[in-house]
Structures are given as structure tokens and as C-alpha cells.
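Trainee: Provide a 3D model corresponding to the input given below.
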Amino acid sequence: MNAALIIDASYFLAAFLFIYGLKRMSSPVTARSGIVVAGWGMVIAVAASFLYTLDVEPEARPLLTTNITLAVIALALGLGWAWWSGKKVAMTAMPQMVALYNGMGGGAAAAIAAIELFGHKAHVGVGLGLAVLGGLIGSISLAGSLIAWGKLDGRIDKTLRLKGLQAINGTLLLVLVAIGAFVVYSHGAVSVGVLAAFFALALFYGVMMTMPIGGADMPVVISLYNAFTGLAVGFEGYVLNNPALMIAGMVVGSAGTLLTLLMAKAMNRSVSNVLFSNFGAAGDEGQGEISGSMKPVDAGDAGINMRYASKVIIAPGYGLAVAQAQHKLYEFVKLLQANDVDVKFAIHPVAGRMPGHMNVLLAEAGVPYDIIYDMEDINGEFKEADVAIVIGANDTVNPAARTNKSSPIYGMPILNVDQAKQVYVVKRGQGKGYSGVENELFFRDNTNMVYGDAQKVMVAMIQAVKSLEGGH
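Mentor: From the prediction side, this is the model:
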């Protein structure tokens, strides 16, 4: 069996494992094994790439040895850093790690495009066009993902607001398209300066495109750049005539695009609105006065009330991740269940800072999948709940999205926690959510605020319930 046949067979197997792994990732029950399956696909694809060395001419072997050495060093560094950082990263930092990894994928695709274009290796025609397109998208994804990482990690605390910014960005994009078209029209025979300007402007555009986007929209942005990275990788796979890269890139690109659209729909906004609307710039101006007042209550009293409830629904948010309270929360849930309380979790599609953030958080604590429900599956049950407890969520539970047409978040689907008989909101203070909009839920007659760090609040609730049972 010759090397080419082994490589093709390996790429076919790798592509199958990518697709099968992605299918298993569609359910939280099988997601972990899906990641492992897709990981083995990547191992096979990388190993197969070394088989290209078997067909190299003898005179090229000295250069080949150098390239293999560099490849092995790069793999060792990448694997070592990924293993260390993956073990070390906290759940609260997972969104920015995902953003960073998205950026690295886009950067890799842009690097391939740069090598093909600067070295005049891309085939004239479709291959050259896809090399240019992959370089453009990959560069934007790299720069944009790094900005998203900086915003999520607290390293960038500015949101760029300039008059005429959209016109500036539109002009930049037109210039990039013009340069790319010129490169293709010239069959790649352009100066190094033109290509350097193309990549530099693409990186700058990625920065300018992401800087105006606020924290409320970061989950959608991360998903969008994931799609960008997949498309760029798929295009460069075509340029390199690599089936595994083509299939993996297209699968990631299509999955990322679908997820982006679903998340935008969950916020009742279009992707263009997310990217270009300067959402949150005006805060809650014009929303109108909110009647009522915030009514604080002791954590222990709230816990005892839930102990005697028949049905409790929990709506988690990013604050739960910040406090690392998921383990204590599940300990409290088990106490309630031991007292015949029906407990369920309600997950909003954009809760947290990345898609599936809350599902991963609860899975880490060992919460059974069968008591975790998506918004559309549980929203009708809130009116039957004795208690709804909101832990660290804000905009995703704001009734203004349903009732106040002057609110910036009007029309966004929300969890119907306000329909429960009693609502407890666990919150550090009286601050607003990502959108900068005041939450009407906090002022409702059936709502009480439990102020404090979520982990400390859960400990107080656990102790209060245990005290009713003599500490057992």
C-alpha cells in the first residue's frame, strides 16, 4: 500500500470521526465522548500529514528534516501549553479560552494563506481566490477573537464608540475586497508590499469590527468567529488539496454559523444588529420609571422557604460561574430533593458568556442532565412553581423584554421567572446586567433580593435547611 492511499484513507477516517464526534456533541449526555472521538480524528489527521515525507525526492531531504523538526517542536509546544492551560483554566475563564482557541485557528488559516500568497504557490483561479478569501477571514477571526478574549478577560475595558465608525469599517472592508480582487486578477503576481498591506488591514479590520461590540453580545461574537475560523480552514484545505482540512473546516463553519443564528434568534436580534448596532450604548435611557422597590431577605429564610416548597426552578447565570458556587448549589438541590421538592434548572440560550456555558458549569458539579431544561421546554412551568431562584442572571430574566416597548431589550425571549409565586434573586449588589438595562424583575411584588456572593449564600441556605433537621 503506497503512502498516498494511506494518507487518503486516514483523512477519510479523520473526517468521519470529526462528523461523528460533532453529532455526539449535540447532547450533553454524549458531549464528552464526542470531544474524545473528534480528538482522535485530529490525531489521525496530524499523523497522516507526516506520511507526505515518504514521497519526497532525495535532494529535498535535508530541508525535509528541518521542517519535520520544526513541526515536532511546534506540536510539543502546542500540546504542552494546551494541556497545562486546559488543566489550569477556571470555569469562569472558559469563554475567553474558547475565544483564544478560535483566534489561533483563524491565525493558522491566515498563516497558510500568507505562505501560499507570498510564495506564489496558490494555483491561479479558484485556488488563488480561496487563498485570498481564507487569508482575509482568518486574519479577521484572529484579531477579532483576541479582542473578544481581552474583553472577556478584563484586559480591555473600553468599548469603542466613534461617530461614523460604521462608515470607516465599511470603507476598510471595501479596500480589502479591492486589494483581494487585484491579487486574484493579477494571478498573484503582486508586490510583497501589497500582500503585507492586505494582511495588516485585515487584522486591523478585525480589531475595529470587534471593539464596538459590548459584553452582552460576546456569546454571539465568539460563535461567529468560530464560524469564520471554520470557513477559513476549509478554504485553505482546498488550496492545499487536503480533504481533512476541507471537511473539518466546513463542518465547523456550518455548525458555527447555525449556532450564531440560533443565538441571535434567542436574543430576538439579527447578526447584523449584533455587529453594527452599538447595543447598550444608551443604557436604559427612555425605559421609563420602574415602580416598586428592591426587598432584601436573609439567605437562610429563603432556603427554609424553598425547603417547604413543592416545586423550585433555578435560573443560573454568569454570577454563578464567577462565585464558583455550582457545587454548593447542587448540594442544596440534593437537600431539597431529599425533602420531596421537585427541582429543575432552566437554561437560557445566551446565559453566561459562551454557548452552553451553564450546561458545562452544572455538568462539572455533577447535576443530572434530566433536571436541566432549555428555555422553550420549561418556560411554561414557571407559573406552576412555588419558588424560582435566579443566581447571577440578569438580562435573561428581565420582564421588560416582554412588556416594555421602550426597553432596549424588548422582544428578547426570556425565562418567565416572574410568573412563579415567589422569586429569589441572588446577586452581589444592585448593579445592572451586560446590556446596562435596569431589571424590572427586582422590583416586582413577588421578588426578594438575596444579596451576597453566590457561594456564601448557598452555604447559608444549606445550613438553614440542615438546622431544621437537627444537622443531619
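Trainee: C-alpha only now, for contacts and for neighbours.
Mentor: OK.
Trainee: Show me where the stretch 251-400 of the chain has its helices.
Mentor: 271-276, 299-307, 318-323, 326-338, 357-364, 375-378, 400-403 (DSSP state H, counting those that start in this stretch).
Trainee: how about a markdown table for those, with mean neighbour count and distance to residue 112 added?
Mentor: A markdown table is the format used below for these (neighbours: other CA atoms under 10 Å; distance: least, CA to CA, whole Å):
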| stretch | mean neighbour count | distance to residue 112 |
| --- | --- | --- |
| helix 271-276 | 15 | 27 |
| helix 299-307 | 21 | 56 |
| helix 318-323 | 21 | 37 |
| helix 326-338 | 19 | 42 |
| helix 357-364 | 20 | 32 |
| helix 375-378 | 15 | 41 |
| helix 400-403 | 18 | 45 |
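Trainee: who's in contact with the helix or strand harbouring residue 244?
Mentor: When secondary structure is defined by DSSP states H and E, residue 244 falls within helix 243-266. Residues external to helix 243-266 that are found in contact with it (CA atoms under 8 Å, 6 or more residues apart in numbering): 11-12, 14-15, 18-19, 45, 220-221, 223-238, 270-271, 274, 349-350, 412-413.
Trainee: To check against the first, give me the structure of this:
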Amino acid sequence: MNFVLLLSYLIGSVTFIVGLKMLSHPDKARNGNLIAAVGMLIAIVATIFLYHDESGARLHNYGWIFSGLIIGTVIGTATAKKVKMTAMPEMVSLFNGMGGACAMLISIVEFNHLYGKYSSVFANGTEWQQGKGSLVIILLGLIIGSVSFAGSIIAWGKLNGSIKDKRIPAGQALNFILLGGIVVLSVLLFTGSPAMAPLFFYAVLLLSLLYGILFVMPIGGADMPVVISLLNSFTGVAAACGGFLYNNPVMLTGGILVGSAGTILTILMCKAMNRSLKNVLIGAIGAASGNAGAGNGKEQGNYKEISVNDSAVLMAYARKVFIIPGYGLAVAQAQHACHELEKLLEEKGVEVKYGIHPVAGRMPGHMNVLLAEADVPYEKLLEMEEANSEFPTTNVVLILGANDVVNPAAKEDPASPIYGMPILEVEQAEHIIVNKRSMKPGYAGIENDLFFKPKTSMLFGDAKKVLQELVAELKSL
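Mentor: Next comes the predicted model:
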């Protein structure tokens, strides 16, 4: 590679690292994303115009290359601008699946190139020799990319409601059989007859796609943030395989960063739910397993309702109000109305803060992104541990569409599927107002004991409409 191309790859790699570092803080995240995007653009342009192979041959078919870039850019930009915050998790899953599909297709193309290169050797009865190293990387990229692609598409369907949670009979045993089949076929690819290599290769592809489907299908709604981050790490590892294959430093760096960051995020999500990754993948909270029925067979008391006027009065004369955002806030697109309520309360001398649970919403960081869109000050967003320390001195907690992350059953009911999961301990506050459309269970399908506590009052209705009514009442006080 020439000096300019290597320098471009170095710049791209550095921007990925700097951008990822900036993503760790909300007020720098947007700029970090832009910096990494510029680095990617530099790497792409340098590859198109400066890359050449060992024989000196450069890329060709520029018409196809730029057509693909233009079409992909137009589709990606239009989709990103059009998507609602409620649909952000499924968009992330879909885009992640496209990354897995790219790694899968790269492996297919490179296997065909490799097999064609050594076909004359195979004709003499000689097995894989010099090509074995490349074949290992191709095979890893194929398996990981295929699982990521198929699993992400299923996750996308589950998040947008087109695919329902479904227990597969003997699903875990079937998954182990599929994994065993993938391993056996991979070994045969190396040790069997070279003439059978394409058959073994494409059989591995089919089993990997099937495994990706069955791997995600039974996982329930409450565990989807973990699944999204896990599949994201798979895509990163698959991309890193492509970097090894092409000896491309920037592709390798990007893949390693995505893979490692996704793995760390997966671990953090599991920690936030107080569950092992194995338990997430096998336990399947919220799946159609019969574990999470309405109320889990437990007798609940009566709940009490509160009016908009009484809620406004309660908050207007409070010293400290905590707002707990959840998926219901995103569904109603109520983040701007929420910010307006916050500003109005502060004008009346009320201290307002937000309690953010790590797995609130349907993907990691969903609530942070949602509130950032409404320009809510970052310093007002308190993580779970910090928020829990302030609830005992809080007068009113307003819960907007959150459910499982405030459910006291996680601490009090050993029979509950979410038992042991750290929650926002809102029951320590003086008054709790819960805004929901109805008394239906949350995304995990588990009824919330909090709704029946003496301190809790239910404020039914669409979050945006209720917040607008609260704002109007506060202005009239």
C-alpha cells in the first residue's frame, strides 16, 4: 500500500477511536458520531482511488461502486430522517443486520475466489494448504455474519410487532444440534474431499442463518436491549474478519471497536438486569412461556386514580420532582411536552430531575437519546444509582410510560421473572404518579405491583396529551 493510503487508514482508525470515546458523554456524542463518520468517508474514498493489489491492479467498475454508494446513502439518509423515536430500536436492528449481511456476502464472494484459485491443485487430489488461513477467516465471517444478519432481522420484526415471541418446542436442544452441525461441517470443509467443499460451505451458511433465527425467536421483550447489543458485537467481529481477510487496517480497527464495545455494553446490560447472559438467552423474560401472565396468579388490591388538576397542584407545591421516562413517552412523542413541563415547574421553584434506568425503552440509551432530542439538559439525567439515592428526599415522582424498571416485584417477589433486577426505587418518594394508557402489563408482560401501592396514583391517558394538560393547569395556578 502507498503512503497516502496508509495515512488515510490511520486517520480513519484514529477518528473511530476518538469518536467512540466522545460517545461516552451525551454532550459530546453528536460530534463524536460526526468525527467517526468523516473518518469512514476518508477511508472509503482512499480505498476507491488509491488501493491496489500485489499485482498493481486497482479497483474498477466505478459505475457499480458509486451507484451502490449513492443508493445506499439516499436510502440510509431518508430512513434515518423519517424514523420516529419509537422506531429507533428496530432501525438499529435493521442497520445492524445489514452489516452482518455484508460480512456474510464478503465471505461467500471470497470463498468462491479462493476455491477457484486452488481448483487446479484440488484436481491433483491435494487438500487445502496455503489457503487454509484465509479459509478460517472466511468461515468465521460467514458464520458470525449470518447469525447476526438473521438474528437482527428477527429482532427487527419482534420490535416492530410483526413477529411475535414464540417458544420453539425443544428450542434449546435444537440450537445445540445446529451448532454441532455447523462445527462438524466446518471440520469437513477442511478435512473432506475438496470437491465437496462448496456443499459443506453453503450448508454451513444455511445452518448459520437458521441458528440466527431460532436463537432470537424465543427471547422476550424485556431482554431485547441485551440482544441488540449482543448482535451488534457479532457484526463487529464479522467486520473484523473482513479486515483480516483484506489486510485492511481501518476495517479491522472498526470491527474490533464495534465488537468490543458491543460486548462491553452487553455485559453492562446484563449487570443492569442482574442476570447472566446465559440466563438472558435461555430464560427469555416476556416470551410466550407462561411465566409472565397478568399478575402471575397473585391477588392485587385496588388502585386509585388522580386527576390532572390534582397532579398539577401536587407537583407545583413540591420541592423536588423526579420524572421517570419509559417507552410510553417515546410512543406518544411526548419528550418536548415533558421538557416544557420541566421548565414550567422550575419557574415555580421546583427542582426537577430525570431518573434513567439502563434498560428503559427498547434499546440501550433509548431514553437518553429521546430526551436529548428535546434539549433536556444532560446534567438533569441521573443514572439509576444516583437517582435511587435521591428518591427518599423527593416529593413527587412522575412515571411516564415506564413499567418493568420501576416494578418492586424485582426486589420483593422471588417468584417474579424479573426478581433480582435492579430497579428505580421510586416507592421511596412521598407521592408516585403513574401515567399509562391502561392497566395492561408492560413490554415484559409482567404486572406491576407498584400500581397498587398506597403512595401510587394512576393518571390514565396518552402521555403527550396528559403532559399538555398538566402544562395548561400549571400555567393557570
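Trainee: want to throw the helices of the stretch 251-400 of the first structure into TSV with distance to residue 166 of the first structure?
Mentor: Below are those laid out as TSV (distance: least, CA to CA, whole Å):
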stretch	distance to residue 166 of the first structure
helix 271-276	7
helix 299-307	47
helix 318-323	30
helix 326-338	41
helix 357-364	31
helix 375-378	34
helix 400-403	27
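Trainee: correct me, but residue 367 of the second structure touches residue 324?
Mentor: No. Counting by CA atoms under 8 Å, residue 367 of the second structure stays clear of residue 324, with 9.5 Å between them.
Trainee: what's the overlap in contacts for those two?
Mentor: A shared contact of residue 367 of the second structure and residue 324, defined by CA under 8 Å, 6+ apart, is any residue touching both; here these are residue 356.
Trainee: what sits against the residue most central in space within the first structure?
Mentor: Averaging the C-alpha coordinates of the first structure gives a centre point, and the residue nearest to it by CA atoms, centre = their mean is residue 354 (3.2 Å). Contact analysis of residue 354 of the first structure by CA under 8 Å, 6+ apart lists 95, 218-220, 222-223.
Trainee: Pull the most distant pair out of those.
Mentor: Largest separation among the contacts of residue 354 of the first structure by CA to CA: 95 and 220, giving 11.5 Å.
Trainee: hey, where'd the strands end up in the stretch 351-472 of the first structure?
Mentor: In order along the chain, the stretch 351-472 of the first structure carries the following strands (DSSP state E, counting those that start in this stretch): 372-374, 387-391, 422-427, 447-451.
Trainee: In the second structure, point out the residues matching the first one.
Mentor: Which is strand 372-374 of the first structure. Mapping strand 372-374 of the first structure onto the second structure (TM-score structural alignment) gives residues 381-383.
Trainee: mean per-residue distance, the matching stretch to the first structure?
Mentor: Superposing on the first structure and averaging over aligned pairs (mean CA distance after the TM-score superposition for the first structure), stretch 381-383 of the second structure comes out at 0.7 Å.
Trainee: And residue 217 of the first structure, what's its match in the second structure?
Mentor: That one, residue 217 of the first structure, aligns with residue 223 by TM-score structural alignment.
Trainee: cool, and residue 6 of the first structure?
Mentor: In the second structure, residue 6 of the first structure lands on residue 4 (TM-score structural alignment).
Trainee: With residue 429 of the first structure instead?
Mentor: Counting by TM-score structural alignment, which is the criterion used here, residue 429 of the first structure corresponds to residue 438 in the second structure.
Trainee: Give the closest residue to its match in space, chain neighbours not counted.
Mentor: Excluding its sequence neighbours, the residue lying closest to residue 438 of the second structure (CA to CA, 6 or more residues apart in numbering) is residue 460, at 6.3 Å.
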